[in-house]
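> when you get a sec, could you give me coordinates for this:
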Amino acid sequence: MSRTSRHLTPTGTIQATRDRRRVAFATVAGTTIEWYDYFTYAACAGLVFGALFFEPAGEGISTILAFGSVGISFLFRPLGAFLAGHFGDKIGRKPILVITLLLMGVATALIGVLPTYAMAGVWAPILLILLRILQGISAGGEWGGAVLMAVEHAPAKRRGFFGSMPQIGVPIGLLLSSGMLQVMNWLFPGDAFLEWGWRIPFLFSIVLIALGYWIRRGVEESPVFTEIAERKEQTSAPVAKLFARFTPLVLLAALVFAGNNAIGYMTTGGYIQNYGTAELGLERGPVLAAVTWSGVSWLVFTLLAGIISDYIGRRTTYIIGYVLLGIAAALTFPVVNIGEVWALTVALLVLTVGLGLTYGPQAAWFTELFPSSVRFSGVSISYAIGSIVGGAFSPMIAAWILEATGDALNIGYYLVGMAVIALVATLLLRNRNGINLRPTQEERQRTGIYIWQKPLDETRR
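A predicted model of the protein is given here:
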C-alpha cells in the first residue's frame, strides 16, 4: 500500500497536517497568480484597451468591444474545463494545475508586448483576442484542479475552510492586480500610463508564474485520485459519463455560480472602473483604490463564509448570501451615482459581503456534489458554464444597457434578476456536508443531491 493510501481516513481525506497546509498554500498561490493575470486584463479593458485597440469603432462602441473581448474568453472556458476534466479524471489533478498555470502566464506576458492599433492596425485587436482566448482555456481548467486538491486533502469537518483557500486566491489576485495598476498609475501618470504603464503588470506575470510553478510542482497528488489510480478505476470518458448521468446537476450548479459571477464581474470585469472614470468623471487612482479595498473585504468574507459553511451548511450559507447580494445589487448604482469616491467605495464594500458568502463555500459544495469518477469534469464544466451564463458578458451587457437606456439603475435590475435565478438553483440542491469522497463510496455519492431525492442517511457518512 502506498504512503498516501495509509493516510486516507474513512471519509477519503488525508490526515497529515503538514501536507494539508502545503496543499492549501499551493492552491492559494496558484489561484492568486492565475486570477491576477485574468483581472489585469479585465481592468485594462475598462481603462485603456478601448482607446488602444478598438478606437476606430468610436468612443461608445470601442468600450463595448473592449468588454466584449473580456467576455470572449469565457466562451473558451468550457473547452479548458472539458480538457482539464477529461485528463484530470484520467491522469490526476496535479499535472493539470501546472499546465494551466504556465498557459495563463505565457498568454499574459505576451499581451504586455502587443502592438496597439496605431502600430499594427487590425492585427492588434486580433492578437489581443487570441491571447485572451488562451487565458480563457487556462482559467477553465485551473479552478477545478485547485479546489479538488484543496478539498480532497481536507478533513471532512473542515472542507469549507480548506476549500476557501483557492477561493480567496481570487480576491487576492484582484488585490494584487488593482494594487499593481495603482502603482503604475502613480509612476506613469496621464498619457504615460497609456503608453507604457499598463504593460508592466502583464510583464510582471513572468515572475509570478515562475514562483507558482516552483510551489505547485512540489505538492503531492490528491489522495482520492491516488486511490482511484491504484484501484485502476479511472473513467475512460469522464465527460460523456458526466452528461449521461448528471446533466441536471451540471446545469443547476452552473446557475448557482452564475449569480455571483454576473454581479462580481461588475468589479472584476472592469465595468465599475470604467463607469467611475468615464461616466462619473472620477480620477483613475481613487477608483482603483476603491476596488483594492473591496478586494480586501471580499477576501475576508470569502474566508469567513468557508468557515461558517462547515457549521451551518454550504446551502444555508448560499441562501443567506444571495439574499444579501440581491439587496446590495439593487442599491449599488443608486449609491455609486452620488458621484463621490467614498460612495463608490461603500457600494463596493457592501457588495462584497454577499459575494463572499456565495463564493467561499463553492469549492467544498461542488466537490461534495459530484461522484469521484467524474468529479474533476463536473466541478470544472459547471464552473465554466456558470461563468458564461453569469460573468462572461455582464460588463458588456451593463455597457449596452447604459448605452440603450441612459440610466445605470437598469443595470441593477439585471443584476438582481441574476441573483434570484441563482437563489432558485440553490434551493433545488441539498446540503452535502461531510459526505464520503472516496471512490469506494461512489454509489452513495449519486444519491441525495436534489431536494426531490431523499437526504443522505446522516449515520452512514
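> CA atoms for contacts and neighbours, from now on please.
OK.
> buried set for the helix or strand encompassing residue 142?
Residue 142 is located in helix 123-152, with elements delineated by DSSP states H and E. In terms of neighbour count (16 or more other CA atoms under 10 Å), helix 123-152 has its buried residues at 124-125, 127-152.
> what does stretch 294-314 give?
294-310, 313-314.
> now residue 442. Nearest residue, chain neighbours left out?
With sequence-adjacent residues excluded and distances taken as CA to CA, 6 or more residues apart in numbering, residue 442 is closest to residue 371, at 5.6 Å.
> nearest residue to the middle of the protein?
What sits nearest the mean C-alpha location of the chain, by CA atoms, centre = their mean, is residue 170, with 6.2 Å.
> and that one, what is it in contact with?
Taking CA atoms under 8 Å, 6 or more residues apart in numbering, we find residue 170 in contact with 31, 32, 35, 36.
> the closest residue to the third one other than its chain neighbours: what's it in contact with?
Pointing back at residue 35 there. Leaving out its chain neighbours, the residue that sits closest to residue 35 by CA to CA, 6+ apart is residue 173, at 5.0 Å. Contact analysis of residue 173 by CA under 8 Å, 6+ apart lists 31, 32, 33, 34, 35, 36, 37, 39.
> if you look at those residues, which of them are in helices?
31, 32, 33, 34, 35, 36, 37, 39 (DSSP state H).
> can you list the contacts of residue 173 in TSV and add neighbour count and distance to residue 328?
Converted to TSV, the contacts of residue 173 look like this (neighbours: other CA atoms under 10 Å; distance: CA to CA, whole Å):
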residue	neighbour count	distance to residue 328
31	29	27
32	27	26
33	27	29
34	29	28
35	25	24
36	29	25
37	29	27
39	25	22
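> please provide the structure for the following sequence as well, for comparison with the first:
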Amino acid sequence: MALDPHEADKVVKAQETEKRTQVRRAAFASAIGTTIEWYDFFLYNTAAALIFPHLFFPASSSYAGAMQSFATYAVGFAARPVGAAIFGYWGDRIGRKVTLVVTLLLMGIASGLVGVLPGAATLGIAAPILLVVLRLVQGIAIGGEWSGSVLLAMEWGNQRKRGLLGSFAQIGVPVGLVLGTGGMTLLSAVLSDSAFSSWGWRIPFLLSFVLVAVGLVIRLRILETPMFAAVVAAKRVSRSPVVDAVKHHWREILLSAGVRFSEQMPFYLFTSYVLVYVVAQHHYSKTFVLNAVLVAAALELFTIPYFSQLSDKFGRKRVYLTGAVLTGLIAFPYFALLKTGGHVVIFVAVIVSLLAHALQYGPQAALIGESFPTHLRYGGAGLGYQLASVFAGGPAPLLATWLLQVTGTPYSISAYIVLSAVVTVLCVAALKDRSRADITDDATYART
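Next up, the predicted model:
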C-alpha cells in the first residue's frame, strides 16, 4: 500500500536526517581514529629521537645510537605496505567499519606495551628485539588504518565536498602530533631529566589503552559506507581485491606513492629529525624544539581543512602542486635558519615547513582515494599511500643522520628534500584529477 504524500515526505526527511547524522559520525570517527593511531605513532617518533638511543642501545656512541634508534623507527614504515595489503583485502571484502576496529586495537595494544618494555640494562639484547616487534605491529596497524578512515568519511558525504571530508582523517596527524608531542613536552618540562628518561616518557604510551577504549566506542556506532554497501548489494565485491588493484591499477598505485614524496619525507625531518639536529648540533633545549613542533602542528588543525576545501573549489592537483613547489623552495632556507638563527627564527622555520606540508596533506586523501573504484579503493589507495613509507618517510631521519655525518653540512639534506619535490611534481602531473568525477561510476576508471 502506497504512503500518502505527507507520510512519504516524513520518511524522506527522516532518511535525510539519519544520513546527516551518519555523515557527522563518520567524519568524527575518521578523525578520532586516526588521531589515536597517530598519537601512538608520534610518541614512538619522539621517543626514538630523545629516549631510545640510550635506553635500548646504551653501548653505542651518540651517532651509532641515533642511527640504531632511527632504524627501529624505519621498521614501522617498512611494515606499512604489509598492513595496507592485509587490511586492504579485508576492507574491500567485508567492509570499512570492522576492519578499522581491528587496526585501532592493534595500534593501541602495541603502543601500550612499549610503555612497559624494560630497557637493555634489564633484558639485554631482547629489549631492542621486542621494541622492533612492537614497532612492526604499529606499522601494520597504521598501514591498514589510513585508507579505511579516509573512505569512511569520503564515501558517506557529499561528493562535491570530498576534499574536505577526506581531510578529517588527515586532521588526525596534527592532533596526534599535538597530543603525543605535547605530552612529551609537558613531562620533559615538569620532570627532571633523570625522571623523564627513566619513567616519565612511559606515561603517554600507557594512556594509549584509555584512548583505544574511547575510539572503539565511537567506531562501533557508525554504519558501513553507502558506496561499499551498494557494491555488496550489487554482488561486485572482488574475491582478490588487492591482487586486482595491483593488476588493473598499478599505475595509480605507483603515482600515488610518488605524490607523497615531498609531503611525507620532509614531514618526518621537520617533526622528528629536527629534534636531534637542533638539540644535538646547536644545543637548544628539548622543550624549546618540542614547543616549536607543537605550535606548528596546532596550526595544521586549521590549514589542513582549509587547503582541502580549496581543492574542492580549484582542483586537487593545483593546490597540491603549490605545496610541492613550496617544499622545494624552502629546503635550503630551512636549514640555513636552523643553523644560524635564534629562537624566534627557528620557530618561524618550523611553522613555515608545516604550512608547506598542509598544502599537500589536506587534498591528498581525496586525490589518492579518487584514483580507485569503490570495490578496490581500500586496498588500492592504501597500497599507494603506504608504499611511499618504504622509500620516503621511513628512511628519512636515518638518511638525514647519515648525510650530515658524511658531508658535514645540513645542505646535503636540503638537496634530498628538493629531489623529493621533483619526484612529487612529476607524479602529480601524471595522475588524473578526478576532483569533480562521479566516483560511484565504474566508467570513471575506464582506460582512455
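> so what number do they get for TM-score?
Once the chains are laid over each other, their TM-score by TM-score structural alignment, normalised by the length of structure 2 reads 0.94; 435 aligned residues with a CA RMSD of 1.5 Å.
> what is the end-to-end distance of stretch 197-214 of structure 1?
28 Å (CA to CA, to the nearest Å).
> so which bit of structure 2 is that stretch matched to?
Mapping stretch 197-214 of structure 1 onto structure 2 (TM-score structural alignment) gives residues 200-217.
> report the buried residues of the matching stretch.
Buried-residue list, stretch 200-217 of structure 2, by 16+ other CA under 10 Å: 200-206, 208-209, 211-212, 215-216.
> so which of the residues you listed is the closest to residue 64 of structure 2?
Nearest to residue 64 of structure 2 among the buried residues of stretch 200-217 of structure 2: residue 201, at 21.7 Å, using CA to CA.
> residue 125 of structure 2 matches what in structure 1?
Under the alignment (TM-score structural alignment), residue 125 of structure 2 pairs with residue 122 in structure 1.
> thinking again about what came up before, what about whatever residue of structure 2 lines up with the residue nearest to residue 442 of structure 1, how many residues nearby?
Under the alignment (TM-score structural alignment), residue 371 of structure 1 maps onto residue 373 of structure 2. Other residues near residue 373 of structure 2 number 21, with proximity taken as other CA atoms under 10 Å.
> I'd say residue 373 of structure 2 and residue 438 touch.
No - between residue 373 of structure 2 and residue 438 there is no contact under CA atoms under 8 Å: 10.2 Å.
> rewinding a little: OK, contacts around the residue nearest to residue 442 of structure 1?
Residue 371 of structure 1 touches 437, 439, 442, 445, 446, counting by CA under 8 Å, 6+ apart.
> do that again at 7 Å, thanks
Each residue near residue 371 of structure 1 by CA atoms under 7 Å, 6 or more residues apart in numbering is listed here: 442, 445, 446.
> what about the last one, how many residues nearby?
So that's residue 446 of structure 1. With other CA under 10 Å as criterion, residue 446 of structure 1 counts 14.
> nearest spatial neighbour of it, skipping sequence neighbours?
residue 371 (6.2 Å).
> and if you look at the second one?
Leaving out its chain neighbours, the residue that sits closest to residue 445 of structure 1 by CA to CA, 6+ apart is residue 371, at 5.2 Å.
> mind checking how far the one you found is from residue 443 of structure 1?
8 Å.
> please apply the same query to residue 324 of structure 1.
Residue 324 of structure 1 sits 36 Å away from residue 443 of structure 1, taking CA to CA as the criterion.
> which of those two has more residues huddled nearby?
Taking other CA under 10 Å, residue 324 of structure 1 and residue 443 do not tie; residue 324 has more neighbours (20 against 10).
> which element is the residue lying closest to the more buried one once chain neighbours are set aside on?
The shortest distance from residue 324 of structure 1 to any non-neighbouring residue, by CA to CA, 6+ apart, is to residue 354 (5.3 Å). Per DSSP H and E: residue 354 of structure 1 is located in helix 341-357.
> distance between that helix and the chain's centre?
Put simply, helix 341-357 of structure 1 sits 18 Å off its chain's centre (CA atoms, centre = their mean, to the nearest Å).
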